[in-house]
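Peer 1: Sequence and computational prediction follow.
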Amino acid sequence: MNALPATTPEATLASARRTLAIEAQALRDLEARLDDTFAQAVDMLLHCRGRIVVTGIGKTGHVASKVAATLASTGTPAFFMHAGEAAHGDLGMITAEDVMLAISYSGSGSELLTIVPVAGRIGARVIAMTGNPSSELARLADIHLDVSVAQEACPMNLAPTASTTTALAMGDALAVACLEARGFGPEDFARSHPGGALGRRLLTHVRDVMRQGDALPTVGPDATLSRALEEMSAKGMGMTVVIDENRHPIGIFTDGDLRRLIERRGDIRGLTIIEGMTRAPRTVRPDALAVVAAEQMDTLRLNQMLVLDENGALLGALHMHDLMAAKVV
């Protein structure tokens, strides 16, 4: 194995700064070049009645895959199609209602030049993203977006570096412009990301995480403290709800209430639950967002909160541990 050439931390940092400076300048140049053509491309994407088919090959293929994912997750239905696979059957996924976004820095890749005319004959519109406005791909497209760079960050000016950065940034600009035009908000984003933290926060309601049925500790107002403690131990919520004959809560008895009652009364064996419970417990509706309930519980320093229906009847109860297990907090 050949020995690595000698280097220094200073030389390494200088290389990194040079790369970042070149790519930052490429993005500034891209911003300065934006014109009405970009607005036309966004308008075409917004009025697409099918899907946005993003395609490329090699390094720009990786960029295309990310651009498709960003579009799809921000309200513009899209998917990635590998240009090489498209020429061998995957073009069958394209319809006349679609828009193809073809990415190639040179604009002369044989795979794209093979499939773009076919997509056009199918009836799909084509947006090309290249670094050469005079390229064949740019001429074939309905709209061309110029992502050219003065130089690559690669010292040999060969490896796609600054050029892939500008292509990726242009894809992000298209996605964000479409997002804003559609009025796509946090709840829309959450529906596209149900498994993520934002999705859990915006899509999880109280009814999804509350304890209910047999898992809910309840006693009547005449229950002894011994009976209440049995219920609390069996259900493991650190409390029991005190309900009337119509299942309306008249109070709550928690571990904290037990400690305070012992401090006040000493011997509590002969007491009933109504003598130690906290009246008018905090409540929430089942359709409230779990994260809002969690914030209220945190502010009020509560571990539990009761869930009532529109008539004030008990439906369930929240426990902070359950909210944490559901990754709402």
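Peer 2: Ah, there it is.
Peer 1: only C-alpha atoms for contact and neighbour calcs from this point on.
Peer 2: Will do.
Peer 1: In this structure Ala288 contacts Val206, no?
Peer 2: Yes: using C-alpha atoms under 8 Å, Ala288 makes contact with Val206 at a distance of 5.7 Å.
Peer 1: of the two, who's got more company?
Peer 2: Shown here are Ala288 and Val206; by other C-alpha atoms under 10 Å, Val206 has more neighbours (23 against 14).
Peer 1: Next one: the more buried one from Leu315, what distance?
Peer 2: Counting by C-alpha to C-alpha, to the nearest Å, the gap from Val206 to Leu315 is 11 Å.
Peer 1: try Glu111
Peer 2: Per C-alpha to C-alpha, Glu111 is found 61 Å from Leu315.
Peer 1: burial count for the closest residue to Gln304 other than its chain neighbours?
Peer 2: Take Gln304 and drop its neighbours on the chain: the residue closest to it by C-alpha to C-alpha, 6 or more residues apart in numbering is His319, 4.6 Å away. His319 has 20 neighbours, counted by other C-alpha under 10 Å.
Peer 1: hang on, isn't His319 packed against Gly236?
Peer 2: No: look at His319 against Gly236 with C-alpha under 8 Å: they stay out of range, at 10.1 Å.
Peer 1: Could you look up the SS state of Gly270?
Peer 2: coil (DSSP: H, G, I helix; E, B strand; the rest coil).
Peer 1: Would you check that it makes contact with Arg227?
Peer 2: No: the criterion here is C-alpha under 8 Å, and Gly270 misses it with Arg227 at 11.4 Å.
Peer 1: Quick check: the most centrally placed residue in the chain vs Gly199, distance?
Peer 2: Against the mean C-alpha coordinate of the chain, by C-alpha atoms, centre = their mean, the closest residue is His193 at 4.0 Å. Going from His193 to Gly199 by C-alpha to C-alpha gives 5 Å.
Peer 1: Provide a list of residues in contact with the residue nearest to Gln304.
Peer 2: Neighbouring residues of His319 by C-alpha atoms under 8 Å, 6 or more residues apart in numbering: Met210, Met237, Asn303, Gln304, Met305.
Peer 1: ok, structure two:
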Amino acid sequence: MGLRQISGNTPQERLVLESIGRSLVTAAEGINALVARFAEDQELSRSLVDAVELIAKRSGRVVVSGIGKSGHIGRKIAATLASTGTSAYFVHPTEASHGDLGMITSDDLLVLLSWSGETVELGNMLTYAKRFNVPVVSVTSNSASLLARHSAVAVTLPKVRECCPHGLAPTTSAMLQLAVGDALAIALLERRGFSAQDFKIYHPGGKLGSQLLLVQELAHSGEALPLLPLGSPMGEAVIQMSSKGFGVVGITDDTGKLAGVITDGDLRRHMSNDLLLETVDAVMSHNPRVILGTELASAALEFMQAQKVTVLFLVDEAGIPSGILHIHDLLRAGVA
């Protein structure tokens, strides 16, 4: 592949660039091989579908295990499953042989990762699974391996070249295990209809948690709402806009629905000596931009930026205002 020229390329830097380039190409080739096998090999696609169905129908938890790099990948797969609605945890195979097998019940399911399929440390887990009728889903590259033969579902990945020039350090192979694990987790998520609101339950903290807040959780309501009915004098509108601090007032019709809004821009467009003698009907903007309280706060921010507004009224399904949201509320919550 072509080398990117960076300032001050030295022979050593060029060697580093070549190494990185080869590794990225090898990784991409590995993923492409997996995609091609999935598209062409019914055995692989069938095993993945069977794995999803088997996991989805179990009443217990998914117990993931593996040794070495497969173990590290297994921990990540277990974490992804758990965060997307499939109860899962990781058990180290050595610890399993020293008492942690007691954590596994007959209602559970084992997902065992081993590139060779002959990992000795998984032997006791296989024996335990057979004794207590715990189904096993294996992820290997060897369909004839001990692990694959003793699995209810054996997912066989294509043999790929490792990025390591000696073909020893698990790199591309680990990436394929991770890709399949993530694919299973997302397929289970979609099969269960796991929503963004469900996702929020498992991710209440940090940046992700703030983006999953609902608009109604950040909005102002009750007495804080700047609202006036149609026919109100503009003098009252100006007072509402100033006292409530949002720079806007919503105008409601006889049924309580939001009929329009008056903003600072509307005041400037209608500025005259007779402005305060007008009614809100003559000044307000019709078809105000609104949002449902059940929308995600991140969606509200995107909508505000697209519409170039800083304030949104919340309305219910009938169009009746229930709150007001300022872009500063989103910034304070860490949504942006």
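Peer 2: Arrived safely. What you are looking at is a predicted structure, and each value in this text was computed from that prediction instead of being measured.
Peer 1: Got a TM-score for the two of them?
Peer 2: For this chain pair, the superposition-based TM-score is 0.74 by TM-score structural alignment, normalised by the length of structure 1; 318 aligned residues with a C-alpha RMSD of 4.1 Å.
Peer 1: re earlier: I'd like the list of the contacts of His319 of structure 1 that fall within strands, please.
Peer 2: The strands, defined by DSSP state E, take in Gln304, Met305 from those.
Peer 1: Take the contacts of His319 of structure 1 and lay them out in a markdown table including neighbour count.
Peer 2: Output for those, formatted as a markdown table (neighbours: other C-alpha atoms under 10 Å):
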| residue | neighbour count |
| --- | --- |
| Met210 | 21 |
| Met237 | 23 |
| Asn303 | 16 |
| Gln304 | 23 |
| Met305 | 21 |
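Peer 1: Nearest to Lys59 of structure 1, out of the contacts of His319 of structure 1: which one, please.
Peer 2: Met210 (48.1 Å; C-alpha to C-alpha).
Peer 1: Need the contact partners of stretch 94-108 of structure 1.
Peer 2: 44-45, 48-57, 60-61, 64, 112, 116, 119, 122-132, 135-138, 147-148, 163, 167.
Peer 1: List the ones among those that fall in helices.
Peer 2: Assigned to helices by DSSP state H, the following of those qualify: 44-45, 60-61, 64, 112, 116, 119, 122, 136-138, 163, 167.
Peer 1: For Phe80 of structure 1, which three-state class applies?
Peer 2: Three-state assignment for Phe80 of structure 1 (three-state DSSP): strand.
Peer 1: what about it, neighbour count?
Peer 2: Phe80 of structure 1: 21 neighbours (other C-alpha under 10 Å).
Peer 1: my guess is it meets Thr55, correct?
Peer 2: Yes: with contacts counted by C-alpha under 8 Å, Phe80 of structure 1 reaches Thr55, the gap being 5.9 Å.
Peer 1: Can you pull the residues that touch both of these two?
Peer 2: Joint contacts of Phe80 of structure 1 and Thr55 (C-alpha under 8 Å, 6+ apart) are Ala64, Ser65.
Peer 1: that older thread, could you check which of Gly270 and Arg227 of structure 1 is surrounded by more residues?
Peer 2: Arg227 (15 against 9).
Peer 1: For the more buried one, what is the enclosing helix or strand?
Peer 2: Using DSSP states H and E, the element containing Arg227 of structure 1 is helix 225-235.
Peer 1: Who are the packing partners of that helix?
Peer 2: Contact here means 3 or more C-alpha pairs under 8 Å, 6 or more residues apart in numbering; DSSP states H and E; on that basis helix 225-235 of structure 1 packs against strand 218-219, strand 239-243.
Peer 1: could the ones you listed be laid out in TSV, adding distance to Thr74 of structure 1 and mean neighbour count?
Peer 2: Compiled in TSV, these are given as follows (distance: least, C-alpha to C-alpha, whole Å; neighbours: other C-alpha atoms under 10 Å):
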stretch	distance to Thr74 of structure 1	mean neighbour count
strand 218-219	45	24
strand 239-243	43	25
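Peer 1: between the ones you listed, which one is nearest to Arg265 of structure 1?
Peer 2: Taking these one by one with C-alpha to C-alpha, strand 239-243 is closest: 19.4 Å.
Peer 1: Next, the mean deviation of the closest one compared to structure 2.
Peer 2: Here the mean offset of strand 239-243 of structure 1 against structure 2 after fitting is 3.8 Å, by mean C-alpha distance after the TM-score superposition for structure 1.
Peer 1: That strand versus helix 225-235: what angle between them?
Peer 2: Taking axes from the mean of the first three to the mean of the last three C-alpha atoms, to 10 degrees, one finds strand 239-243 of structure 1 and helix 225-235 inclined to each other by 120 degrees.
Peer 1: ok now strand 239-243 of structure 1, how far from the chain's centre?
Peer 2: Put simply, strand 239-243 of structure 1 sits 38 Å off its chain's centre (C-alpha atoms, centre = their mean, to the nearest Å).
Peer 1: What is the burial count for the counterpart of Gly236 of structure 1 in structure 2?
Peer 2: Gly236 of structure 1 maps onto Gly245 of structure 2 when the alignment is built from TM-score structural alignment. Using other C-alpha under 10 Å, Gly245 of structure 2 has 13 neighbouring residues.
Peer 1: now swap in Ala169 of structure 2 and tell me
Peer 2: Ala169 of structure 2 - counted by other C-alpha under 10 Å - has 13 other residues nearby.
Peer 1: quick one: contacts for it?
Peer 2: Glu162, Cys163 are the contacts of Ala169 of structure 2 under C-alpha under 8 Å, 6+ apart.
Peer 1: Please identify the residue in structure 1 that aligns with it.
Peer 2: So, by TM-score structural alignment, Ala169 of structure 2 is matched to Ala159.
Peer 1: Looks to me like that match is in a helix.
Peer 2: No: assignment of Ala159 of structure 1 by three-state DSSP gives coil, placing it outside any helix.
Peer 1: For Ala187 of structure 2, see how far away the closest residue to Lys76 of structure 2 other than its chain neighbours is.
Peer 2: Nearest non-adjacent residue to Lys76 of structure 2, counting by C-alpha to C-alpha, 6+ apart: Leu178, 7.8 Å away. Here Leu178 of structure 2 is placed at a distance of 14 Å from Ala187 of structure 2 (C-alpha to C-alpha).
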